[in-house]
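Undergrad: From the sequence below, what's the structure:
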Amino acid sequence: MEENNKPQNKFQTSIDLLNDAIGKEIATSLQYMYFHVRFEDAGYEYLSRTMRQISIAEMRHSEEFSERIMYLEGDVRMDASFATRQIHDPQEALRLAMELEASTIEFYNRASRICSEHNDAVSHKMFQDILVEEEKHHDLFRTELQNFLDYGSKEYLVLQSIAGSKANSSKAGHTEGHDKE
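TA: So this is what the prediction gives:
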C-alpha cells in the first residue's frame, strides 16, 4: 500500500512530459521577450515585433499545457527550464532562437509518441498541434538568419532600423509626402 493511500495517476507520464514542456515554453517565452525589449531599444522594429509575438505564443502554449495537466488531475510546475541569456547581437539571438525551436521540435515529437504509447490521445494531439507552430517559428528564425547572412549584418540591421523609423513616424502622425512645408 502506498504511503498516502493515493493511487498513482495513470497519466503521470503525460503530466511529467507536459510539465517539462511548460518549463521549455516559459523559458523560451522569457528569452524571446528579452530579445524583444533589446531589439526595440535598438530600433529593430521587425525583429522586436516578431520576438514579442512569438513570446506571447509560447506563453499561450504554457497555458494550454497547464490546462491539460489540470484536467489530468496533476499538478502544474511553473519552473523555467533555463535562465534567460543576455544576448545583444541579433545574429547570435537568431541562432539561439533556432536552436531553442529545434530542441522543442525534437522534444515534442518524442513526447507526442510517448503520450500515444501511454493511451493519452489528447496530449498526443496537443503536442502535435503545438509542434506545427514551433516549426513555423523555427522556419521564420531560419529565414531571418539567412537574410542576415545574405544581406550582411550592416545592411540587414539598416533595413530593421528603417522599418522602425517608418513605424515611429506614422505613430507621430507623419506620412510620406505630407511633412513638407
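Undergrad: From now on I want contacts and neighbour counts done on CA atoms only, so please keep to that.
TA: Fine.
Undergrad: Name the residue closest to the centre of the chain, please.
TA: Nearest residue to the geometric centre of the chain (CA atoms, centre = their mean): residue 58, 4.1 Å.
Undergrad: Secondary structure element holding that one?
TA: helix 45-71 (DSSP states H and E).
Undergrad: What are the boundaries of the helices in the chain?
TA: 12-42, 45-71, 90-117, 121-151, 153-171 (DSSP state H).
Undergrad: For residue 44, the count of nearby residues, please.
TA: Counted with other CA atoms under 10 Å, residues neighbouring residue 44 total 24.
Undergrad: Thought residue 157 was touching it, still the case?
TA: Yes: the criterion here is CA atoms under 8 Å, and residue 44 meets it with residue 157 at 6.9 Å.
Undergrad: that older thread, find the one among the helices of the chain with the highest mean neighbour count.
TA: helix 12-42 (a mean of 22; mean count of other CA atoms under 10 Å).
Undergrad: What is that helix packed up against?
TA: Contacts defined by 3 or more CA pairs under 8 Å, 6 or more residues apart in numbering; DSSP states H and E place helix 12-42 against helix 45-71, helix 90-117.
Undergrad: Could you rerun that using 6 Å?
TA: Where contact means 3 or more CA pairs under 6 Å, 6 or more residues apart in numbering; DSSP states H and E, helix 12-42 is packed against helix 45-71.
Undergrad: and the gap between the residue nearest to residue 142 when sequence neighbours are not counted and residue 14?
TA: Take residue 142 and drop its neighbours on the chain: the residue closest to it by CA to CA, 6 or more residues apart in numbering is residue 98, 6.4 Å away. Separation of residue 98 from residue 14 (CA to CA, to the nearest Å) stands at 26 Å.
Undergrad: Another sequence for comparison is provided below:
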Amino acid sequence: MKAKEGVVDFLNKVVTMELTAVHQYLLHASLCANWGYERLQHEFHELAKEELAHASKVIGHILYLEGAPDVQKLGTVSSGRSVPDLFQADLRFEQDDVTLLRDAIAHCAKVGDFTTRHQLEDMVVETEKHVDWFETQLRAIKQVGLENYLSEQIKK
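TA: You can find the predicted model right below:
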C-alpha cells in the first residue's frame, strides 16, 4: 500500500523519537542500577522495552506503506546526576513525544490515512501514561521527600 503524502516523514520522526527513548531509558536504567535503585532500574528497563516495541511497530508500518524506515538518526539523549533530574528529563521527552504524535495524528486525519492514525492514537495513549507516571513520581518526591522516596527504590 502506498503511503499518503507526508505520512512516512512523520513516521520516521516517530521512529527517531522512539529509538532515542530506548537509548535514554537504557542509560537511566543503568544509572539507577549503579546508584542501587533496583526498582527504578526495573521501571526504566520496562520503559525501554515498550519504546522498542513502538519503534518496531512503526518501522513495520513504514515498510507496509512502501516507505524507507530511517533508523540512522537519534535525538539528544538526556541524562542527569540525580533521580529527579532523570524524571524531569524524561517528562519533557515524553511531553515532546505526545506533541509529535498528536501532530502526526492530525496530519493522517487530514490526508485520510485512518489506519496509521489509529496506530498513532494507540501510541499516544501509552505515551500519555508515561507522562502521568513521571508526574506522579515527581509529586511523590515532593510529598514524602527525596530520601524517603529513594529508600523505597532500593529493592524490587
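Undergrad: What would you report as the TM-score here?
TA: After superposition, the two chains reach a TM-score (TM-score structural alignment, normalised by the length of structure 2) of 0.93; 155 aligned residues with a CA RMSD of 1.4 Å.
Undergrad: if we can go back for a sec, so the helix holding residue 58 of structure 1 corresponds to what in structure 2?
TA: Using TM-score structural alignment, helix 45-71 of structure 1 lines up with residues 38-64 of structure 2.
Undergrad: mean per-residue distance, the matching stretch to structure 1?
TA: In the superposition against structure 1, stretch 38-64 of structure 2 averages 0.7 Å from its aligned positions (mean CA distance after the TM-score superposition for structure 1).
Undergrad: ditto for stretch 26-34 of structure 2
TA: Averaged out, stretch 26-34 of structure 2 is 0.7 Å away (mean CA distance after the TM-score superposition for structure 1).
Undergrad: Show me what that stretch is in contact with.
TA: Stretch 26-34 of structure 2 has contacts (CA atoms under 6 Å, 6 or more residues apart in numbering) with 41, 44, 45.
Undergrad: How far does that stretch sit from its chain's centre?
TA: Put simply, stretch 26-34 of structure 2 sits 16 Å off its chain's centre (CA atoms, centre = their mean, to the nearest Å).
Undergrad: do the same with stretch 33-50 of structure 1
TA: Centroid separation between stretch 33-50 of structure 1 and its chain, computed with CA atoms, centre = their mean, is 14 Å.
Undergrad: just stretch 42-58 of structure 1 next, same as before
TA: Its chain's C-alpha centre and that of stretch 42-58 of structure 1 lie 10 Å apart, by CA atoms, centre = their mean.
Undergrad: Over to stretch 110-117 of structure 1?
TA: On CA atoms, centre = their mean, the centre of stretch 110-117 of structure 1 falls 21 Å from that of its chain.
Undergrad: so it corresponds to what in structure 2?
TA: Using TM-score structural alignment, stretch 110-117 of structure 1 lines up with residues 103-110 of structure 2.
Undergrad: which other residues reach that stretch?
TA: Stretch 103-110 of structure 2 is contacted from outside by 10, 117, using CA under 6 Å, 6+ apart.
Undergrad: Give me the mean distance between it and structure 1.
TA: When structure 1 is overlaid, stretch 103-110 of structure 2 sits 0.8 Å from its aligned residues on average, using mean CA distance after the TM-score superposition for structure 1.
Undergrad: Give me the aligned partner of the residue nearest to residue 142 of structure 1 over in structure 2.
TA: Under the alignment (TM-score structural alignment), residue 98 of structure 1 maps onto residue 91.
Undergrad: To which residue of structure 1 is residue 142 of structure 2 aligned?
TA: Match for residue 142 of structure 2 (TM-score structural alignment): residue 149.
Undergrad: roughly how far apart are residue 2 of structure 2 and residue 110 of structure 2?
TA: 16 Å.
Undergrad: Quick one: distance of stretch 74-88 of structure 2 to the chain centre.
TA: Distance, centroid of stretch 74-88 of structure 2 to centroid of chain: 13 Å (CA atoms, centre = their mean).
Undergrad: next one: stretch 86-96 of structure 1
TA: For stretch 86-96 of structure 1 - counting by CA atoms, centre = their mean - the centre lies 14 Å from the chain centre.
Undergrad: Not counting its own residues, what contacts it?
TA: Here stretch 86-96 of structure 1 has contacts from 141, 145, using CA under 6 Å, 6+ apart.
Undergrad: angle of the helix holding residue 58 of structure 1 against helix 12-42?
TA: Here helix 45-71 of structure 1 runs at an angle of 160 degrees relative to helix 12-42 (axes from the mean of the first three to the mean of the last three CA atoms, to 10 degrees).
Undergrad: Kindly calculate the angle that helix 45-71 of structure 1 makes with helix 153-171.
TA: Using the same axes, to 10 degrees, the direction of helix 45-71 of structure 1 lies 80 degrees away from that of helix 153-171.
Undergrad: Distance check, the match of residue 98 of structure 1 against residue 99 of structure 2.
TA: From residue 91 of structure 2 over to residue 99 of structure 2 (counting by CA to CA), the distance is 12 Å.
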